[in-house]
Structures are given as structure tokens and as C-alpha cells.
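S.K.: Predicted model follows, preceded by the sequence.
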Amino acid sequence: MATEVHKSPSLPPYPQMILKAIEALNEENGSNKSSISKYMESTYGDLPAGHSQLLSDHLSRMKDSGQLVFWKNNYSKPNPNAPPRRGRGRPPKPKDPLQPRPVYPARPRGRPPKDPNAPPTPAKVKMSSGSGKPRGRPRKMARPTGGLGASTTTSATTTTATGRPRGRPPKVKPALNEVSVQQ
């Protein structure tokens, strides 16, 4: 059993009521959905039960077909003399209708496979930056081996060229003194 919306014979079609409401309200930037609805309720009175949904559907259809212009949450009639309103962002490049767009075949996903018959490519030559220094972080210097300033290894820690062991010094334990007990 389908529900039917009974239209009273005195009600004109929704698009006609919407256009009449926008003309009657005559607001500078157009009329919003609630003001259009209030005008329709006050003028026609006996509206169908799903009035708000019907109004929304007809407004969106009229907007898509170009009968209404939607700008800043308001609906208005399109002005044929007004320049088109620009949206946000960079405008698209003009398309030349005489120049056909090239059609390329769809590329497969992923990296293309190497050609096994291709000759090997020569090694790339590194270019200097002009300052004489190589780019990036400098390499670590090799540790010196032997000689006067060489580091020596002890059983627990490694001593550096200054003669001090690396890391935190060991905790010093106080020397134990013998206590003589007199009787």
C-alpha cells in the first residue's frame, strides 16, 4: 500500500510557488529556504504533510537545472547580465574545443619492469658543489693505532689520549680502619 500525497486543486506546482516566493520576498542576496517556506505557508496555507522535504527536493532540482542560483545559503533567480560567480581557488585553464585531447592507454600499477635487452647504463659522475667540500655529514675519522697519543685498554674501561677513563668514575669506598677494643 503506497502512500500518496494529496495535492489540493488550489495549489500550483512547487517550482512555480518557489519562484513566486523569491520574487515576492525580493531580498538583495536572494532568499533562504526558511524564508521561502514561511512565505509559502502564509500565502497558500494548506500545504502537504512532507512540505519541508518537498521544498528541499524542488530547490535542489531547480538549482541543478539552472532555474535558481545558490549563493551563500540563499536562492535567487539567475541574472542573465551578471558575470558568473567564481568559486574558491584557482580558476581552471580555458579548454580549446578545436584541439583534441590525446588519449593514452591506462598504465599498470607499480614500477615498470626493466628491459632485459637494454645496454647497461654508465655509472653516474658525481658533481662537485663548487666549494671543494663533499656534501652531507662528514665521515667519522679512523681511530689512531699505536704511538704516543694512543688509547690504552684497561680491564674495566678504555682510557683516552688524556689518560682518563671514559664514563662515570667508580664509586670510592672508604678505607676500613681497625677498631681496637679495650677491655
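M.R.: Perfect, I can see it now. Numbers count the residues shown, from 1 in each chain.

S.K.: Every contact and neighbour count from this point should use C-alpha atoms.
M.R.: Fine.

S.K.: so who does residue 21 touch?
M.R.: The contact partners of residue 21, by C-alpha atoms under 8 Å, 6 or more residues apart in numbering, come to 36, 39, 40.

S.K.: ok, and here's another one to check against it:
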Amino acid sequence: MATAEVNKPPSLPPYPQMILAAIESLNEPNGSNKTSISKYIESKYGDLPAGHTTILSHHLNRMKDTGELVFWKNNYLKADPNSPPRRGRGRPPKPKDPMTGSDLTPARPRGRPPKDPNAPPKPVKPKVSSGSGKPRGRPRKMARPTGGMSGTTTAAMATGGRPRGRPPKEKTAMTEVSVEH
């Protein structure tokens, strides 16, 4: 038991208290940055835990989130109790309305709601002509002429001499090869 008491480091005040004391004593007009706060704590309290910088960063972030400190231009300042809270970036969240709780209204099911069979039918709009006499959209394809000739010559005649697409592959005549042993 005696060795545990000897190896025990001297008691340090809580980190938030040390941070606030450092900011007050440094008394910089634009606030104090993390390194100056850390150097002040090291000089005043001497023997600090091994992860001092990590612990300091954690407490600075927590104090900034709770509103005890204000982070402005990479410096930490004590929060002024009379100043309005600083807004973060982005759109603020919508306020929660206590009247629209899940107890009062049931949740709507997913998907499109079913048609109401008792609803009156929708009125039909009369078609309005464009005035030009032509139908709207792309015109229909003309049917291919069918005749007594073969399909390739008919297509060649219709298009003006040359058939459409890639020409057919020429088939070479197969010759038998005899293999002698």
C-alpha cells in the first residue's frame, strides 16, 4: 500500500478549471490558442499525464460545445453570458413541435394512397387543335413496298441504288483436303 501512495502523482485540478485559469491569466485580447493554453498549464502544474495534449483537446472541444468557451479565429475565449449563442454553419434544424407527437396522429403508410371510390370523376378537358392541321410529334414510318423482286433489289431500288447496312459476307467454297499417312 505504501508504494501506491508514493507513485501517485500530485492531485491536479480538473482540466476545465485549469483551462479557464489559463485563459484568464494569459488575458489576450483576441483569446488564447491551444498551444499557449497548453504551455501555461505545463509551466504552472509541471507533472502532467502522458496524454496531456489529447486530454486538453478533448476538454477544449467539450467546453466549446457546451458554450463555456467560444472558438473564434483559432482562439478560445471565455463565453460572454450576455452575448447570443453563435450559430453553426448550414441550415438550423427544424424546431420540434410538441403538438405533433406520435401519440396524437398515426404515422402515414408508405406509398401512394388508394383512390377514393366515393370521389366524383374528374372533368375531361376538350382537345384544343394547334391550328396548323398537322398532327403533333414525329410522323409515322412509311410501309416498305412489297413486290415480286428479291428483298435486296427492292431495298436498293427504294433507296436509290445501294442497299442499306453492311454488305453480306462472301462465302468461300470449301475444298476437301486429303490427309495421307
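M.R.: That came through, no problem. Because the structure is predicted, anything quoted here is derived from the model rather than measured.

S.K.: Quick TM-score on the pair, please.
M.R.: Here the TM-score for the pair of chains, by TM-score structural alignment, normalised by the length of structure 2, is 0.58; 158 aligned residues with a C-alpha RMSD of 4.3 Å.

S.K.: which one among the contacts of residue 21 of structure 1 gets closest to residue 134 of structure 1?
M.R.: Checking the contacts of residue 21 of structure 1 against residue 134 of structure 1 with C-alpha to C-alpha, the nearest one is residue 36 at 72.4 Å.

S.K.: the strands in structure 1, which residues?
M.R.: 69-71, 74-76, 152-153, 158-159 (DSSP state E).

S.K.: Superposed on structure 2, what's the mean shift for the third one?
M.R.: Strand 152-153 of structure 1 differs from its equivalent in structure 2 by a mean of 7.5 Å after superposition (mean C-alpha distance after the TM-score superposition for structure 1).

S.K.: again with the first one
M.R.: Once fitted to structure 2, strand 69-71 of structure 1 is off its aligned match by 2.7 Å on average (mean C-alpha distance after the TM-score superposition for structure 1).

S.K.: Where in structure 2 does that strand fall?
M.R.: Alignment of strand 69-71 of structure 1 against structure 2: residues 70-72, by TM-score structural alignment.

S.K.: Not counting that stretch itself, show me its contacts.
M.R.: By C-alpha under 8 Å, 6+ apart, stretch 70-72 of structure 2 touches 64, 76, 77, 78, 79.

S.K.: So which of those wins on neighbours?
M.R.: residue 76 (24 neighbours; other C-alpha atoms under 10 Å).

S.K.: Looks like that one contacts residue 33 (just checking).
M.R.: Yes. Under the criterion of C-alpha atoms under 8 Å, residue 76 of structure 2 makes contact with residue 33 at 6.0 Å.
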